[in-house]
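**Student:** one predicted model, sequence on top.
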Amino acid sequence: MVVPASPSCFQIMLLLYLTFLLHIASHHHIQPAAAASKVEYLPGFDGPLPFHLETGYVGLGDTNDDLQVFYYFIKSENDPVNDPLMLWLTGGPGCSSFSALAFQIGPIKFKIEEFNGSLPNLILRSQSWTKVSSIIFADLPFGTGFSYANNVTAHRSHWKLIHHTHQFIRKWLMNHPEFISNKFYMGADSYSGIPAPGIVQEISNGNDQGLQPWINLQGYILGNPVTTGKESNDKIPYAHGMGLISDELYLSLQRNCKGEYIDINSKNEVCLRDMQYFHECLLGTNEWYVLDSDCKLDFLMGDQGTHKRILTQKLEGPLSSYLTVPTTVTCQVVYCYFLGTQWANDDSVRKALHVREGIGKWKRCYTTDFDFDIATSFEFHVNLSAKGYRSLIFSGDHDLVVPFSSTQAWIRALNYSILDDWRPWLLNAQVAGYTRTYSNQMTFATVKGAGHTAAEYKPDEGLVMFSRWLSNVPL
């Protein structure tokens, strides 16, 4: 007869600890679900998804529901075993990376049609960047999209976003060891041009320190990126070059403001007068895409403010009346944001995405309560260039929010020699933009005729640019 051994103190403590965790989970308002789940059908899309979509949560905190990052993962539609892996953050700070998935570089998009109150429809995007790369779209910082934390405000700053994203990708790779050997890139756009280079630096430092799993870090991609925080100073010469202000006003601004148009001395009355005239000249100009009409979809905004900030607003709330499809490009972009909000707040969608119960209303962007503790990401670029990481920096050349000239200026300040000088890059034997490469493995490219952000307005050019760069061939 075999007498069972008495449980050790360790086993008893472990049992008590697990019992405690189950008790906490059962009484918390958000019910934990499976960490990762394959999504084969999406409400609004006709038939099974023709690509591999996985959604899930990665916990970063000490307890099961302390800090939970929601993500969408789409395997490369080409060769996921060998193709690169990219982690993407949308700007904001605090806009859900569903924005990039559905509005910019992912394999689905919303069908632009009259809204009658029913669930918006999804269709395929043929220019998805998942044609050549696996992509993780992460909802960070906390409070963004379907991610959550017990105390959201305590976890919202540039540095915390950097630390959390670094933790997230290592934990994600632990759960997906088949991707550890794949080449890894960090991708971001707009305001995430501030934290993204810092994330790359932290990943690199972690590799140097022997953190596991080791990440096969190759470089980073930034679109229309905020970098120095001084981008608005470049609006004036850009506006002059585009014919939006007169020679006389431009010369007066240069003379009276001496190149500083952001932090203006309150006693400098002549500069303030010129700046007032400058803003009057730009009234009715679409700063996000200067080729297009200004978007005045006030009926979608409720009491959110003026049309000047339309693209940064959260368009939400049910509408009883039918909405006519806008005719201009920018208004269609904004209209899709509205459709996305209606879609993401539908119960059937949340169930299909395996979103945990108890998560509040989905907002495309949550930008409040954020601590802006990094003024510029320039030094990150300096450090990463010294380490030899590849980088692709691209700009829509009709973006007045982050003018391409401001991006060129900080790249020039890196003071690296030029390997391949300024030249057009082509698509279908037509000029798609201009490019220049540097000795620090940095490539700069404009996307001709694109706004903020480039891939949203020029998807064909965006995919070709990304594909060529990934393949190490000249644009």
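**Tutor:** Looks like it came in fine. Numbering: from 1, shown residues only.

**Student:** only C-alpha atoms for contact and neighbour calcs from this point on.
**Tutor:** Will do.

**Student:** which SS state does residue 398 fall under?
**Tutor:** The three-state label given to residue 398 by DSSP: H, G, I helix; E, B strand; the rest coil is coil.

**Student:** I figured it was touching residue 451, is that so?
**Tutor:** Yes - proximity of residue 398 to residue 451 meets the contact threshold set by C-alpha atoms under 8 Å, at 4.9 Å.

**Student:** quick check: which element contains the residue lying closest to residue 427 once chain neighbours are set aside?
**Tutor:** Spatial nearest neighbour of residue 427, excluding adjacent residues (C-alpha to C-alpha, 6 or more residues apart in numbering): residue 461 at 7.0 Å. Element membership for residue 461 (DSSP states H and E) is helix 459-470.

**Student:** again with residue 279
**Tutor:** helix 269-282.

**Student:** correct me, but residue 474 touches residue 465?
**Tutor:** No - using C-alpha under 8 Å, residue 474 is not in contact with residue 465; the gap is 9.3 Å.

**Student:** please compare the first structure with the one that follows:
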Amino acid sequence: MKNFSLYSQLLLVCVAAAALRANASHSHSYSQEARLKEFISSRRTSNSSSDAFRVRNIADRVAVSLSAESSASEYQSSMKAADKITALLGQPEGVDFNQYSGYVTVDEVNGRALFYYLTESPSGASEKPLVLWLNGGPGCSSLAFGAMQELGPFRITQDNKTLTRNMNAWNNVANVIFLDSPAGVGFSYSNTSSDYDLNGDERTADDTFVFLVNWLERFPEYKDRAFYISGESYAGHYVPELAATILFHNTYHNRTIISLKGILLPGYDPCSPYAAYGYLNNSAVQHAFHARTTKWGNCANLHWKDSPMSMIPTLRFLIESKLPVWLFSGDFDAVCPLAATRFTIQDLGLPITTAWRPWTAKEEVGGYVQQYAGGFTFLSVRGAGHMVPSSQPERVLIMLSSFLKGILPPYIEEQQ
């Protein structure tokens, strides 16, 4: 078996609130924050709960679908050309990078498929790593939030029809794939309506793993590329659970199926969800994205079947497996407060190796960082709310670059 190394950076808005569980809700949520608040409220009144993410069952739950799906490698390869985006509606002149989008089936029997959007790097794409971005909720679209409001290459203007370039996009330093997950979120769907009542942490991790295996057949040039996972909000569950799923599959199958190297999150224009709603409901936009014609929503009100009460056991498992974990939090985050996240981190009981210190971005304090035994790292981002890459894009890009290099963000002391 190849040595499996997981250099983990967990970039989420918070761990404390990420320990909560979803249930069905009847109100429509435009924002990720609103969805998470509904989720918190529903969990407080719920009588059912889970104690931990059940990694012991991963191999049994996915083995059948994995063997069935990965057998269609020729089909997946032929789909790559069909997925290439010619141009998005209203995109600016001079777009100098490749874009792809489409569906990957994760369950042939039920017709369950996940929608993705890949933005390759403008320069040196063949040498740069692949980063998967997941938004939370649970039930919020990574295309709407991550791609169109936070770290993607474009921002939607207020006319809901044109795009402007995001100069601090993450594809400046990596190839980035945005995934609408689970089925029922964004453009992702199932042909079996009962599937929507079975969503939960386990199903989400399983389906995302099968998606990645099949997507790598479609894009084989990424099979041996360094792969990182990042996300925010309820992705505080998605990211470490997917990392654990990959780790166990690599061990179970006695080979490196996915070359995972780390897990990483991240203001925000309060009007952005409405711009995304208008843009992504345009039939011409849906056609350009190779998406099914549908009435699209920023967040879906999903029934959530399972969710651990705390992610601390999963995080502890990853750290004890010598997998460095990075976690960041906006210091203006009202949904997942910085103080609550720090109290949660104390529950890990890890010795401090690098004391709380500032890190700088363009000669200003960008936030603070502290590192612990086992490589666990916690960072704050100054002036950032729940959706960190949107409000502080320059600072987050510096943090991402440091993460990919495997070093702490720099601290340049003011010259006297």
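**Tutor:** On my side now, so go ahead. These figures come from a predicted structure and were not determined experimentally.

**Student:** follow-up on the earlier one: so what corresponds to the residue nearest to residue 427 of the first structure in the second structure?
**Tutor:** Aligned counterpart of residue 461 of the first structure in the second structure: residue 395 (TM-score structural alignment).

**Student:** count the neighbours of the aligned partner of residue 62 of the first structure in the second structure for me.
**Tutor:** Counting by TM-score structural alignment, residue 62 of the first structure corresponds to residue 108 in the second structure. The local packing of residue 108 of the second structure (other C-alpha atoms under 10 Å) involves 13 other residues.

**Student:** returning to that earlier point: would you mind listing the buried residues in the helix holding residue 461 of the first structure?
**Tutor:** 459, 461-467, 469-470 (16 or more other C-alpha atoms under 10 Å).

**Student:** just flag the most distant two among those.
**Tutor:** 459 and 470 (16.4 Å; C-alpha to C-alpha).

**Student:** center of the second structure, which residue is that?
**Tutor:** Geometric centre of the second structure, nearest residue: residue 134, 1.9 Å, by C-alpha atoms, centre = their mean.

**Student:** separation between that one and residue 273 of the second structure?
**Tutor:** According to C-alpha to C-alpha, to the nearest Å, residue 134 of the second structure and residue 273 of the second structure sit 16 Å apart.

**Student:** go on, residue 105 of the second structure?
**Tutor:** Residue 105 of the second structure sits 27 Å away from residue 273 of the second structure, taking C-alpha to C-alpha as the criterion.

**Student:** again with residue 36 of the second structure
**Tutor:** 15 Å.

**Student:** who has more neighbours out of those two?
**Tutor:** Ranked by neighbour count (other C-alpha under 10 Å), residue 36 of the second structure and residue 273 place residue 36 first, with 26 against 23.

**Student:** which element is that one on?
**Tutor:** Using DSSP H and E, residue 36 of the second structure falls in helix 32-44.

**Student:** please enumerate the strands of the stretch 101-250 of the first structure.
**Tutor:** Counting by DSSP state E, counting those that start in this stretch, the stretch 101-250 of the first structure has strands at residues 108-110, 122-124, 134-138, 148-149, 184-189, 217-223.

**Student:** onto which residues of the second structure does the second one map?
**Tutor:** Yep, that's strand 122-124 of the first structure we're talking about. Going by TM-score structural alignment, strand 122-124 of the first structure sits over residues 163-165 in the second structure.

**Student:** quick one: distance of that stretch to the chain centre.
**Tutor:** Offset of stretch 163-165 of the second structure from its chain centre (C-alpha atoms, centre = their mean, to the nearest Å): 22 Å.

**Student:** what does stretch 131-142 of the second structure give?
**Tutor:** Offset of stretch 131-142 of the second structure from its chain centre (C-alpha atoms, centre = their mean): 5 Å.

**Student:** which part of the first structure lines up with that stretch?
**Tutor:** Using TM-score structural alignment, the partner range for stretch 131-142 of the second structure is residues 86-97.

**Student:** any idea how far apart the tips of that stretch sit?
**Tutor:** Counting by C-alpha to C-alpha: the opening and closing residues of stretch 86-97 of the first structure are 13 Å apart.

**Student:** residue 447 of the first structure maps to what in the second structure?
**Tutor:** Using TM-score structural alignment, residue 447 of the first structure lines up with residue 381 in the second structure.

**Student:** now its match. Nearest residue, chain neighbours left out?
**Tutor:** Excluding its sequence neighbours, the residue lying closest to residue 381 of the second structure (C-alpha to C-alpha, 6+ apart) is residue 367, at 4.4 Å.

**Student:** ok so, going back, how far apart are the helix holding residue 461 of the first structure and its match in the second structure?
**Tutor:** Compared with the second structure after the fit, helix 459-470 of the first structure shows a mean deviation of 0.8 Å (mean C-alpha distance after the TM-score superposition for the first structure).

**Student:** pull the distance from that helix to the chain's centre.
**Tutor:** Relative to the chain's own centre, helix 459-470 of the first structure is displaced by 17 Å; criterion: C-alpha atoms, centre = their mean.

**Student:** again, but for stretch 137-145 of the second structure
**Tutor:** Worked out by C-alpha atoms, centre = their mean, stretch 137-145 of the second structure lies 9 Å from the chain centre.

**Student:** start and end of that stretch, how far apart?
**Tutor:** Separation of the first and last residues of stretch 137-145 of the second structure by C-alpha to C-alpha is 11 Å.

**Student:** contacting residues around stretch 337-355 of the second structure?
**Tutor:** Stretch 337-355 of the second structure is contacted by residues 14-16, 312, 316, 329-332, 369-373, 380 when judged by C-alpha atoms under 8 Å, 6 or more residues apart in numbering.

**Student:** actually, stretch 385-405 of the second structure.
**Tutor:** Here stretch 385-405 of the second structure makes contact (C-alpha under 8 Å, 6+ apart) with 9, 13, 33, 149-151, 168-170, 173, 232-233, 265-269, 329-336, 361, 366, 381, 383-384, 408-409.

**Student:** try it again with 6 Å
**Tutor:** 13, 150-151, 168, 266-268, 330, 332-333, 361, 366, 384, 408-409 (C-alpha atoms under 6 Å, 6 or more residues apart in numbering).

**Student:** ok, now stretch 186-204 of the second structure?
**Tutor:** 110-115, 141, 180, 182-183, 303-307.

**Student:** run a quick neighbour tally on residue 360 of the first structure.
**Tutor:** Look at residue 360 of the first structure: counted by other C-alpha under 10 Å, it has 11 neighbours.
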